[in-house]
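Colleague: sequence and predicted structure are below.
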Amino acid sequence: MSQLKTQPDNAALASPVFIVGSLRSGSTLLRLLLDHHSQINMFGEFEGAVSQAQGENWPDIKDYWRFVKTDRQTSALKLDIDQSLDYEQLVRDFLTQLHRRNSGKIIGASIHSRVDLLPKLWPSARYIQLMRDPRDVARSCIGMGWAGNVYEGAKVWISLEARRTKLRQRTDPANNLNVYYEQLVSDPIGELKKICAFLNVDFEENMLEIESDTSYGFPSAGYAYQWKTKLTGKEIRWVELRTGEAMVTQGYKPTSTKHKPLSRLERTHILFQNRYYRAMFHIRKWGLSLWAQNIISRKFGSKKWTDHVRLRIGEKNKLYLR
């Protein structure tokens, strides 16, 4: 490899760009818009880089090898596992492999889980901090089968915000850019120009042409603040009670600061509604037998059986990808 090519590769790999936001925050839309830039390779979701951590500790390396082979998102990247490397070296090597396939000035991905651990892997990484109204995130989680009601759906938003706070504490503010989903869909050109300036690249018109080769449409302001017409007063109260000050910190105004606390009956209803809905959702999606095997294998099964079930579920889930 020539010196001219080595230098850009090293620069890109030393400071990758990560879109950080909760699930259902619009990260896929933003990633696709950025990936249509000629100098940016936003290759997808890189959740597997950090999702298996236990607290502040990385997973056992052999367990991680199994995960890479059986996790739907990670295995789809078709990465080579160099078993001579430790965990951090291996994950950085994964990024190197992905960069070699499509080298450019910038490489990055979206991550929704243990974002607070990313500085341990890439101290000079840059972050596009994507925010979305928790009331819309909570509602959207129901349709994905991750929650049976908005109270449980709000947990997805809260979890990421706690991790985001730690990430900000561990990184240089200059390496973080705040982007709001509501502004992105209302003024995509303006927001993309802001992001391009942050990444030190010029804005390109073809960034907006995602309809030509993806299943996503052009950003529309109609996707912002859907909770105002699609959530009931009770559901709005549930989300606002659960998110509390966190939503205010992120710039979202609650409808009331004096909501009545949840009653014991409401808490019981929320708990059982969530469990029942999620079970029914996955039974419809995977079938009763595979759903039952997933529960039993994770609690009592061998590693071989658990991996087999995981792979089958991954194949089922592919059928529902957008």
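Modeller: Thanks, I have it.
Colleague: going by C-alpha atoms from here, please, whenever you check contacts or count neighbours.
Modeller: Fine.
Colleague: could you look up the SS state of Asn41?
Modeller: When classified by DSSP: H, G, I helix; E, B strand; the rest coil, Asn41 comes out as strand.
Colleague: tell me the spacing between the closest residue to it other than its chain neighbours and Pro8.
Modeller: Of all residues not flanking Asn41 in the chain, Ile107 sits nearest, at 4.7 Å (CA to CA, 6 or more residues apart in numbering). Noted for Ile107: a distance of 11 Å to Pro8, by CA to CA, to the nearest Å.
Colleague: and here is the other one:
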Amino acid sequence: MPASPVFVVGMPRSGTTLFSAMLDAHADISIAPETHFFTKCDVANRSPSAEAKAEAIRFLQAESGVQDMHLSAEEWQQIRDAAGDAPADILRVLLQTYAARKAARVWGEKTPDHLAHIDTIRTHFPQAVFIAITRDPRDVYLSQQPMPWNRDTIIETAWTWRRYAEQIDTYRSALGGHFHDLRYEDLLRHPEDELRKVCSFLRLPFDPGMLSFHENAEDALSAEPWKKNTRRPVDPSNTQKWKDRLPPARRWVIQRVAREQMHDYGYPTPPVAFDTDFWSDAIALIAESLRIVIRRRARKHGWR
């Protein structure tokens, strides 16, 4: 039997959308966009009740990723009728309903931050499998900068990446056949090799259509403008952008915070020269971080 459900996880801007589009291009796999069910839904762990069921449905209907699935009124009614009163059962039936459109046997979703909720997810879905993708933290930082949702300082980003890397290490050992992980860079350089490994993990034959995912990428997986790469072929050169674009002080901060984990994942950490360029960038970085903290406090306290 193929493995199901599948949860694609990893730090945001690590290639989770690209990877999910590749998986979804398999004839027998359906990967829905972000539901944020276990990260944001207040009733996700509540005991079964009609009230909890109704609240779970309201939450999912309001989520932008679920809206991108374009579920019809008839499909929503089918979800209500088929699901029990446990909130997580709503998620299960929703994902199965979405998968039924292409008659896929393997169903799942990708919410990057579900990595921090794997233990909870396993209480509701004991047979669940998880696939985590990791990317060089310096490129993650660069990729996050233009994102409208990004609110973190560089130190926060580096610490988050380190924590994610440590969690992946933990689950790789603890979950055995229920957990698989790969590097974004390896997926770009050797997509067929990596996808064959993933298919083997899911107990499915490899589907060559996964390599031409961009030709039929689902709107649901590429709705936001920053996810447009799911409509393009894999670009093996989209790695190590940090070498040309990341100023020295920022490079130093990330490597200082996450050096050990970067080495574990095969990411080089060359020394940084403490020259004029470094100190100039350091001053700019301090000012930038202060602006982020001040804006955050202003939003919290309603300052103008």
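Modeller: Perfect, I can see it now. What you see is a predicted model, and the numbers here were worked out from it, not measured in a lab.
Colleague: just want to know which of Ile107 and Pro8 of the first structure has more residues nearby.
Modeller: Neighbours were counted for Ile107 of the first structure and for Pro8 using other CA atoms under 10 Å; Ile107 has more, 26 against 15.
Colleague: just confirm the more buried one is within a helix.
Modeller: No - Ile107 of the first structure sits outside any helix when classified using three-state DSSP, being strand.
Colleague: against Thr6 of the first structure, how distant is it?
Modeller: Distance, Ile107 of the first structure to Thr6 of the first structure, using CA to CA: 15 Å.
Colleague: same check on Lys78 of the first structure?
Modeller: Distance from Lys78 of the first structure to Thr6 of the first structure, counting by CA to CA: 23 Å.
Colleague: just Ser84 of the first structure next, same as before
Modeller: Counting by CA to CA - Ser84 of the first structure and Thr6 of the first structure are separated by 23 Å.
Colleague: quick check: the helix or strand containing Thr28 of the first structure aligns to which part of the second structure?
Modeller: Assigned by DSSP states H and E, Thr28 of the first structure belongs to helix 27-35. Mapped onto the second structure using TM-score structural alignment, helix 27-35 of the first structure spans residues 16-24.
Colleague: mean shift of the matching stretch relative to the first structure?
Modeller: For stretch 16-24 of the second structure, the mean deviation from the first structure after alignment is 1.2 Å (mean CA distance after the TM-score superposition for the first structure).
Colleague: tell me what the helix holding Thr28 of the first structure is packed against?
Modeller: Using 3 or more CA pairs under 8 Å, 6 or more residues apart in numbering; DSSP states H and E, the elements in contact with helix 27-35 of the first structure are strand 17-20, strand 40-45, strand 106-111.
Colleague: possible to save those strands as CSV with distance to Trp58 of the first structure?
Modeller: Shown next, in CSV, are those (distance: least, CA to CA, whole Å):
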stretch, distance to Trp58 of the first structure
strand 17-20, 19
strand 40-45, 19
strand 106-111, 17
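Colleague: can you give me the strands in the stretch 51-200 of the first structure?
Modeller: In the stretch 51-200 of the first structure, the segments counted as strands under DSSP state E, counting those that start in this stretch are 106-111, 126-131, 176-180.
Colleague: can you tell which of those is closest to Pro254 of the first structure?
Modeller: Smallest distance to Pro254 of the first structure across the strands of the stretch 51-200 of the first structure (CA to CA): 15.5 Å, for strand 126-131.
Colleague: quick check: that closest one aligns to which part of the second structure?
Modeller: The alignment of strand 126-131 of the first structure onto the second structure (TM-score structural alignment) spans residues 129-134.
Colleague: hmm, Trp146 of the first structure is touching Arg278, no?
Modeller: Yes - with contact defined as CA atoms under 8 Å, Trp146 of the first structure and Arg278 form a contacting pair (6.7 Å).
Colleague: excluding sequence neighbours, find me the nearest residue to Arg92 of the first structure.
Modeller: Arg92 of the first structure sits nearest to Leu121 (CA to CA, 6+ apart), 7.2 Å away.
Colleague: buried residues in the longest helix along the second structure?
Modeller: As assigned by DSSP state H, the longest helix anywhere in the second structure is helix 276-301. Of the residues in helix 276-301 of the second structure, 278, 282, 285 count as buried by neighbour count, 16 or more other CA atoms under 10 Å.
Colleague: same check on stretch 260-267 of the second structure?
Modeller: Residues of stretch 260-267 of the second structure classed as buried by neighbour count (16+ other CA under 10 Å): 261-262, 267.
Colleague: now do it: distance to the chain's middle.
Modeller: Put simply, stretch 260-267 of the second structure sits 20 Å off its chain's centre (CA atoms, centre = their mean, to the nearest Å).
Colleague: and the gap between Leu290 of the second structure and Thr153 of the second structure?
Modeller: 9 Å.
Colleague: now swap in Lys197 of the second structure and tell me
Modeller: On the measure of CA to CA, Lys197 of the second structure and Thr153 of the second structure end up 35 Å apart.
Colleague: show me which of those two is the more surrounded one.
Modeller: Neighbours per residue (other CA under 10 Å) separate Lys197 of the second structure from Thr153, with Thr153 holding more: 18 against 15.
Colleague: which stretches of the stretch 151-300 of the first structure form helices?
Modeller: Using DSSP state H, counting those that start in this stretch, the helices of the stretch 151-300 of the first structure run over 181-186, 188-199, 227-230, 233-243, 245-249, 264-286, 288-300.
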